[in-house]
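Peer 1: generate a structure from the sequence data that follows.
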Amino acid sequence: MAATTAQPMGSLPSGLGICTTAPDIFYLPELVFGGLVWILVASTHVDPPNPLGWVMFVSVFCFVMTFLWMIIFAAGGHKNSSGWAAADFAYHGLAAFFYLSAAVDLAYITFLKKDGSEYRIYQIDIAAVVFAYVATLLYFIHVILSSIRWKNF
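Peer 2: Predicted coordinates for the structure are as follows:
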């Protein structure tokens, strides 16, 4: 049996421990896929502005908040408090819900534009939809693991 450096689910990691423990190992993939959604949507013509504005808000908000959350955990600002475990669960639940709504909006708008737009723009939009659903999945997995950690705290 291999030795592990992972902390028990009833404690919050700090420092480089966030790179080796679940659910905190999902911070970097959430940043990567959320950033890709942000970049791909921003690189196309935002039309119609209302649903795609929501997608941009969600991708930027979640990117910034996840980065700040990761920095707080890496710096040990949580002081291994159960309140931070609850806040981690709440934030990632909200982020998963936001990303799901943004991914559905983006998929619908992309579906409507399949015949009328330039093919390259359509391909970029398809990639953004795929990455939005991957980000949704990552945040959802993070929520499940955060709820288990919070329950075991």
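Peer 1: make it CA atoms for all contacts and neighbour counts henceforth
Peer 2: OK.
Peer 1: ok, and for stretch 132-151, which residues are buried?
Peer 2: For stretch 132-151, the buried set under the neighbour-count rule, 16 or more other CA atoms under 10 Å, comprises 132-143, 145-150.
Peer 1: tell me where this structure has helices.
Peer 2: Taking DSSP state H as the test, the helices found in the chain are 27-42, 49-75, 82-112, 119-151.
Peer 1: what angle separates the second one from helix 119-151?
Peer 2: When you say that, I think you mean helix 49-75. Relative orientation of helix 49-75 versus helix 119-151 (axes from the mean of the first three to the mean of the last three CA atoms, to 10 degrees): 40 degrees.
Peer 1: name the helices or strands packed onto helix 49-75?
Peer 2: helix 27-42, helix 82-112 (3 or more CA pairs under 8 Å, 6 or more residues apart in numbering; DSSP states H and E).
Peer 1: need those helices in CSV with distance to residue 70 and mean neighbour count, can you?
Peer 2: Listed next are the helices and strands packed on helix 49-75 as CSV, based on distance: least, CA to CA, whole Å; neighbours: other CA atoms under 10 Å:
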stretch, distance to residue 70, mean neighbour count
helix 27-42, 7, 20
helix 82-112, 10, 19
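Peer 1: here is the second sequence; please produce its structure so I can put it next to the first one:
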Amino acid sequence: MGEQIFGCWVWILVAATHVANPLLQGWVMYVSLTSFLISLMFLLSYLIGFYKRYESWRVLDSLYHGTTSILYMSAAVLQAHATIVSETNDLNNYFINTAASFFAFVTTLVYILHAFSIYYH
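Peer 2: So this is what the prediction gives:
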């Protein structure tokens, strides 16, 4: 649940800035939005009770969160680069990009922790 909240913040903050590097921040938007939607589907599946029916639920959940953490790490690094580049353009965009970078790294950490906690639980 935490990864969805932080990922939503990344998505909102990147959307609120003037996009200086469309390719870099496009990847950040794609990863954050796609991860948010798939994580929401996992949450709904969990609430419905699919995890009780299938033995491989933990493996699937751990693989998804592990893969997403790798994708989010790449997005966080690209967002940090976009933040460094935006420093010279506009101070307001710089602060928003800084917050987006922070939340991207926090989201990456939460996905990693979720993947390991499911796997070792």
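Peer 1: superposed, what's their TM-score?
Peer 2: Comparison of the two superposed chains (TM-score structural alignment, normalised by the length of structure 2) gives a TM-score of 0.95, and 121 aligned residues with a CA RMSD of 1.0 Å.
Peer 1: for the helices and strands packed on helix 49-75 of structure 1, give me JSON lines that also has distance to residue 52 of structure 1.
Peer 2: Below are the helices and strands packed on helix 49-75 of structure 1 laid out as JSON lines (distance: least, CA to CA, whole Å):
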{"stretch": "helix 27-42", "distance to residue 52 of structure 1": "8"}
{"stretch": "helix 82-112", "distance to residue 52 of structure 1": "7"}
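Peer 1: for these, which one sits closest to residue 64 of structure 1?
Peer 2: Residue 64 of structure 1 lies closest to helix 27-42 among the helices and strands packed on helix 49-75 of structure 1, at 8.7 Å (CA to CA).
Peer 1: for the closest one, packing partners?
Peer 2: helix 49-75, helix 119-151.
Peer 1: how close does the aligned partner of residue 49 of structure 1 in structure 2 get to residue 83 of structure 2?
Peer 2: Taking TM-score structural alignment, the alignment pairs residue 49 of structure 1 with residue 22 from structure 2. Counting by CA to CA, to the nearest Å, the separation of residue 22 of structure 2 from residue 83 of structure 2 is 13 Å.
Peer 1: cool, residue 19 of structure 2 as well?
Peer 2: 10 Å.
Peer 1: how about residue 103 of structure 2?
Peer 2: Here residue 103 of structure 2 is placed at a distance of 13 Å from residue 83 of structure 2 (CA to CA).
Peer 1: pull the residues that contact stretch 98-117 of structure 2.
Peer 2: 2-3, 6-7, 9-11, 13-14, 61-66, 68-70, 72-73, 75-77, 79-80, 83 (CA atoms under 8 Å, 6 or more residues apart in numbering).
Peer 1: tell me the contacts of residue 147 of structure 1?
Peer 2: 86, 89.
Peer 1: one more time with 10 Å, if that's ok
Peer 2: For residue 147 of structure 1, the contact set (CA atoms under 10 Å, 6 or more residues apart in numbering) comprises 23, 85, 86, 88, 89, 90, 92, 93, 141, 153.
Peer 1: now, which of those residues sits nearest residue 60 of structure 1?
Peer 2: For those, the nearest to residue 60 of structure 1 is residue 92 (14.7 Å; CA to CA).
Peer 1: and the closest one, what does it touch?
Peer 2: By CA under 10 Å, 6+ apart, residue 92 of structure 1 lies in contact with 62, 65-66, 98, 136, 138-144, 146-147.
Peer 1: residue 6 of structure 2 -> structure 1?
Peer 2: Checking TM-score structural alignment: residue 6 of structure 2 goes with residue 33.
Peer 1: ok, that match touching residue 63?
Peer 2: Yes. Using CA atoms under 10 Å, residue 33 of structure 1 is in contact with residue 63, at 9.3 Å.
Peer 1: tell me who's in contact with the residue positioned nearest the centre of structure 1.
Peer 2: The centre of structure 1 sits closest to residue 30, judged by CA atoms, centre = their mean, with a distance of 4.1 Å. By CA under 10 Å, 6+ apart, residue 30 of structure 1 lies in contact with 36, 62, 63, 66, 67, 134, 135, 136, 137, 138, 139, 142.
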